[in-house]
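Q: Just need the structure, nothing else, for what follows:
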Amino acid sequence: MDCAYFDARRCTSCALMGQPYARQLADKQRHAEDLLAPFDVPEWLPPVASTESNYRNKAKMVVAGTVDEPTIGILDADGHGIDLQACGICSPGHRAAFPPLARFITLARITPYDVTRRTGELKHLIVTESPDGELMVRFVVRSTEPVGRIRKHLPTLLAELPQTRVVTVNVLPEHKAALEGEHEIVLTDADTLPMRLNDVTMHLRPQSFFQTNTEIAAALYAEARDWIRGLAPDSAWDLYSGVGGFALHIADAGGADGPAVTGIETSVEAVASAELSRSDAALSRLRFATGDATAFAIAADAAPDLVIVNPPRRGIGGELSAWLEASDASHVLYSSCNVASLAKDLAAMPSLRPVRARVFDMFPQTTHFEVMVLLERVR
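A: Coordinates of the predicted model:
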């Protein structure tokens, strides 16, 4: 993939841009195998490749410039806006939506935030596209001052972007390096975006995390379900469950005799999303709860047959690793976005040995990727 922004050095976020994709994928596979070599993974399945471009389902764009000529993209080193409306890793739906959104900013007179002067209102646009082409549009502003104008002119935006299902205003009053604030104002009747992956529909609320690459997320969850179906566990935990991707896929892995699954997540919004999906799917042996993964495990009376962990980049850490090592859980499914922290955690769980592993290229054109490992307890 080639990118004019990268070639002009206007945006270098995609560090591998211009490198042949086959080489990118081979290098990621090699890196994963090298870091996990001490654990003698007996089976490495072929890496799952992504499309090279158009793969992002979520665009997190900085708004700058002026109210009459806003930029949608990133900031340069001096705090000036760099417009990236034609970014090739964003979905075609994003690229089609950016010009109408820029016109709406002018129409509703939402002054872009000036980072250097600390003036203005609109900080970010966060646009998520579902597999069915529907959009969630979030305006991140400094105060509620522009909400009335956004609400007044919203019919114009919806007429120009009829695929928009959810529109919200997120309030981030502080001047800090953060994407969004805690306060969310929903302006549409719908407050969730259905994300249909495989035969599972997840309901995404505005502040819920969802995997960036829809195609690879679907492959990841389907693979997890296949691996777990062969284990036939009676009970399972999905720790760091997010909106429930793993839990929802495995809850009915055995039909009515599928495992009893508990999903644990710190985000209240994500748990609300997961509960709505569970209710819609009528999965009686699945439940979600808000809480810390480590605290939940330590407080439990007994371990389940299977524990799924999908932690942030820092990994699960020493305390949860120690608990898993000492537990009776027969299998752990570990999905990691940082193979270095995965290796550190595996070293702390010597009784849980890899059965198989696979790389999923969630982030083409970058050095990042997902790797999933199935661990089995050595008795």
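Q: CA atoms for contacts and neighbours, from now on please.
A: Fine.
Q: which residues in the protein form helices?
A: If you assign secondary structure with DSSP state H, the helices in the chain sit at 4-7, 21-35, 92-107, 147-160, 214-231, 245-251, 268-281, 293-299, 317-326, 339-347.
Q: Tell me which of those sits nearest to Leu193.
A: With Cα to Cα as the measure, helix 268-281 is the member of those nearest Leu193 (9.5 Å).
Q: which residues are in contact with the closest one?
A: Helix 268-281 is contacted by residues 192, 201-209, 242-244, 248, 264-265, 286-290 when judged by Cα atoms under 8 Å, 6 or more residues apart in numbering.
Q: do stretch 282-301 as well
A: With Cα under 8 Å, 6+ apart as the criterion, stretch 282-301 contacts 239-240, 247-248, 251-252, 258-268, 271, 274-275, 278, 303, 319-320, 323.
Q: Repeat the analysis, applying 6 Å as the threshold.
A: The list of residues contacting stretch 282-301 from outside it, by Cα atoms under 6 Å, 6 or more residues apart in numbering, reads 239, 260-266, 320.
Q: Over to stretch 65-73?
A: Outside stretch 65-73, the residues that touch it by Cα under 6 Å, 6+ apart are 61-64, 81-84, 106, 111.
Q: got the buried residues for it?
A: Using 16 or more other Cα atoms under 10 Å as the test for burial, stretch 65-73 gives 65-67, 70-73.
Q: which two in the contacts of stretch 65-73 are spaced the farthest apart?
A: The span of the contacts of stretch 65-73, defined through Cα to Cα, is set by Leu84 and Thr111 at 18.6 Å.
Q: hang on, the earlier thing: out of the buried residues of stretch 65-73, list just those in strands.
A: Among these, the members found in strands (DSSP state E) are 65, 70-73.
Q: Among the contacts of stretch 282-301, which pair sits farthest apart?
A: Taking Cα to Cα, the two most distant members of the contacts of stretch 282-301 are Ala260 and Leu320; they sit 21.3 Å apart.
Q: I'd like the structure of this one too, to check against the first:
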Amino acid sequence: MQCDYFDAGLCRSCTLMGQPYAQQLTEKEALARRLLTPFGADVHWLAPGASAERGFRAKAKMVVGRTVAAPTLGILDGAGHGVDLRHCGIIAPGILAAFPALIEAITRAGLDPYDVPSRTGELKHLIVTEAPSGALMVRFVVRSEGSVARVRAVLPWLRDVLPHVRVVTANIHPEHKAVLEGEVEHVLTEEAVLPFAVNDLELQVRPQSFVQTNTAIAAALYAQAREWVDELDPASVWDLYCGVGGFALQTASSAREVVGVEAAPDAVASAELARDARYPAESDRQRIRFIAADATAFALAATEVPELVIVNPPRRGLGNELAEWLQARGPRHVIYSSCNAESLARDLAAMPAYRLRRARVLDMFPQSTHFEVITLLERT
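A: Prediction:
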């Protein structure tokens, strides 16, 4: 893939830009094999899951820079000034098509972009998520409550020119620090949830809940987990770090007990909405539960252990306590989905009771060194 921004040195976020995609995928699988083979000499490696090279990002997190009359959407340069990336080739075409109207909305609303060097201005980020249906969620990250009325005032115009915008919010992030968003979220539309179809499941994405950025690869990831779970047919499953419930709901069945655990309350609320739509009976709500809690604390406090555990931790991995709990008390099978093969290898080294039986690289992040690897572990 060729990128004018990369070639001009304006953005180097995609560190593999310009490298043939087949080579990227080959090298990612080679790295995964090198890191993980010590934990299972007879590992069955499934064919890697390739992604589209461009237009795969269904979520764009854009820094707003420069001036209210001519705002930029992109990143900041070394001096803290906006670099415009409104034509970024890895962002989904539907989001790119919405950028001109969103830029005009910023100007119409009089939302002065935040200037990092002087610590002045109001609008910090624009976060746009596109569902497979083409519906959009747009979040304006501003510094103060006073800007909420400005966003609200421009909303009728915005929805007129972008009728597929379903959810619009104003997120309040007053602090001067490198954090994407704040805790307070004002939903300004009647709709507060973005329906997000993945395989045969419609997830319900609330503003502050996590959703995989590459929808096609997320679908392959969930389908792979479902295939393994259906083959093993456990009566009970935990999905730790469950997010909006993707793994939990994709692997649920009419008889299986499933518990999803996630620290973010917004994500748990999203998961419960998706569960209620898919399994409306009260008995199903008792059988498929979501809990807002720290995954490690939940496991350590549990008196019973399920027949299978799914873990999908952040890049840092499970951490010592949860890895030690799995080593000491974990079930026969664990499905570990990781966005960092190095932390996965570190966790496997702390769990010698498990051997790696199956693995598959899924390229969630083309043009970068990052990728997802899903593994099936078995207690020996």
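Q: one step back: identify, out of the helices of structure 1, the most deeply packed stretch.
A: Looking across those with neighbours counted as mean count of other Cα atoms under 10 Å, the highest average goes to helix 245-251: a mean of 26.
Q: so how much does it differ from structure 2 once superposed?
A: Helix 245-251 of structure 1 differs from its equivalent in structure 2 by a mean of 0.4 Å after superposition (mean Cα distance after the TM-score superposition for structure 1).
Q: who does that helix touch, helix- and strand-wise?
A: Packed against helix 245-251 of structure 1 by the contact rule (3 or more Cα pairs under 6 Å, 6 or more residues apart in numbering; DSSP states H and E) you find no helix or strand.
Q: could you redo the last one with a cut-off of 8 Å?
A: Helices and strands touching helix 245-251 of structure 1, as assessed by 3 or more Cα pairs under 8 Å, 6 or more residues apart in numbering; DSSP states H and E, comprise strand 200-204, helix 214-231, strand 235-239, strand 260-265, strand 286-290.
Q: Give me the contact list for it.
A: Looking at what lies outside helix 245-251 of structure 1 - Cα under 8 Å, 6+ apart - the contacts are 200, 202, 221-222, 224-225, 228-229, 237-238, 241, 258-263, 277-278, 283, 285-286, 308.
Q: swap in stretch 124-135 of structure 1?
A: Outside stretch 124-135 of structure 1, the residues within contact range by Cα under 8 Å, 6+ apart are 57-63, 72, 91, 93-94, 136-141, 163-166, 179, 193-197, 214.
Q: Could you do stretch 355-367 of structure 1 as well?
A: Taking contacts as Cα under 8 Å, 6+ apart, the residues outside stretch 355-367 of structure 1 that touch it are 13-19, 21, 24-25, 28-29, 32, 41-53, 212-213, 216-217, 220, 368-376.
Q: In PyMOL, how would I select the buried members of the residues you listed?
A: Only the buried members of the contacts of stretch 355-367 of structure 1 end up in this PyMOL selection, burial being decided by 16+ other Cα under 10 Å:
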select buried, resi 16+17+21+24+25+28+29+32+41+47+48+49+50+52+53+212+213+216+217+220+369+370+371+372+373+374+375+376
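Q: Compare Leu84 and Thr111 of structure 1 (neighbour count), which wins?
A: Neighbour totals were compared for Leu84 of structure 1 and Thr111, and Thr111 leads with 22 against 19 (other Cα atoms under 10 Å).
Q: Let me see the contact set for the closest residue to Glu181 of structure 2 other than its chain neighbours.
A: Excluding the flanking residues, the one nearest Glu181 of structure 2 by Cα to Cα, 6 or more residues apart in numbering is His173, at 5.6 Å. The neighbours of His173 of structure 2, taking Cα under 8 Å, 6+ apart as the test, are 141-144, 181-184.
Q: Counting neighbours, which of these end up buried?
A: Among the contacts of His173 of structure 2, those classed as buried by neighbour count (16+ other Cα under 10 Å) are 141-143, 181.
Q: Now render the residues you listed as CSV, adding distance to Met351 of structure 2.
A: Below are the buried ones among the contacts of His173 of structure 2 laid out as CSV (distance: Cα to Cα, whole Å):
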residue, distance to Met351 of structure 2
Val141, 41
Val142, 44
Arg143, 45
Glu181, 35
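Q: In strands, which of those appear?
A: Counting by DSSP E, these place 141-142 in strands.
Q: circling back to that earlier point, tabulate the helices of structure 1 (CSV), appending distance to Leu187 of structure 1.
A: Converted to CSV, the helices of structure 1 look like this (distance: least, Cα to Cα, whole Å):
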stretch, distance to Leu187 of structure 1
helix 4-7, 34
helix 21-35, 41
helix 92-107, 15
helix 147-160, 7
helix 214-231, 26
helix 245-251, 27
helix 268-281, 17
helix 293-299, 33
helix 317-326, 39
helix 339-347, 40
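Q: mind listing what the nearest residue to Val154 of structure 2 once chain neighbours are set aside touches?
A: Taking Cα to Cα, 6+ apart, and ignoring the residues beside it in sequence, Val154 of structure 2 has Ala109 as its nearest neighbour in space, at 5.8 Å. For Ala109 of structure 2, the set of contacting residues under the criterion of Cα under 8 Å, 6+ apart consists of 150-151, 153-154.
Q: and which of the contacts of stretch 65-73 of structure 1 is nearest Asn338 of structure 1?
A: For the contacts of stretch 65-73 of structure 1, the residue nearest Asn338 of structure 1 by Cα to Cα is Met61; the value is 24.1 Å.
Q: separation between Leu333 of structure 1 and Gly81 of structure 1?
A: Using Cα to Cα, to the nearest Å, Leu333 of structure 1 is found at 42 Å from Gly81 of structure 1.
Q: Could you do Leu154 of structure 1 as well?
A: As for Leu154 of structure 1, its distance to Gly81 of structure 1 is 25 Å (criterion: Cα to Cα).
Q: just Ser327 of structure 1 next, same as before
A: Ser327 of structure 1 sits at a distance of 52 Å from Gly81 of structure 1 (criterion: Cα to Cα).
Q: hmm, back to that, if you look at the contacts of stretch 355-367 of structure 1, which of them are in strands?
A: Cross-referencing the contacts of stretch 355-367 of structure 1 against strands under DSSP E gives 370-376.
Q: Take these and write them to JSON lines, including distance to Val115 of structure 1.
A: Conversion of these to JSON lines gives the following (distance: Cα to Cα, whole Å):
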{"residue": "Glu370", "distance to Val115 of structure 1": "33"}
{"residue": "Val371", "distance to Val115 of structure 1": "37"}
{"residue": "Met372", "distance to Val115 of structure 1": "39"}
{"residue": "Val373", "distance to Val115 of structure 1": "42"}
{"residue": "Leu374", "distance to Val115 of structure 1": "45"}
{"residue": "Leu375", "distance to Val115 of structure 1": "47"}
{"residue": "Glu376", "distance to Val115 of structure 1": "50"}
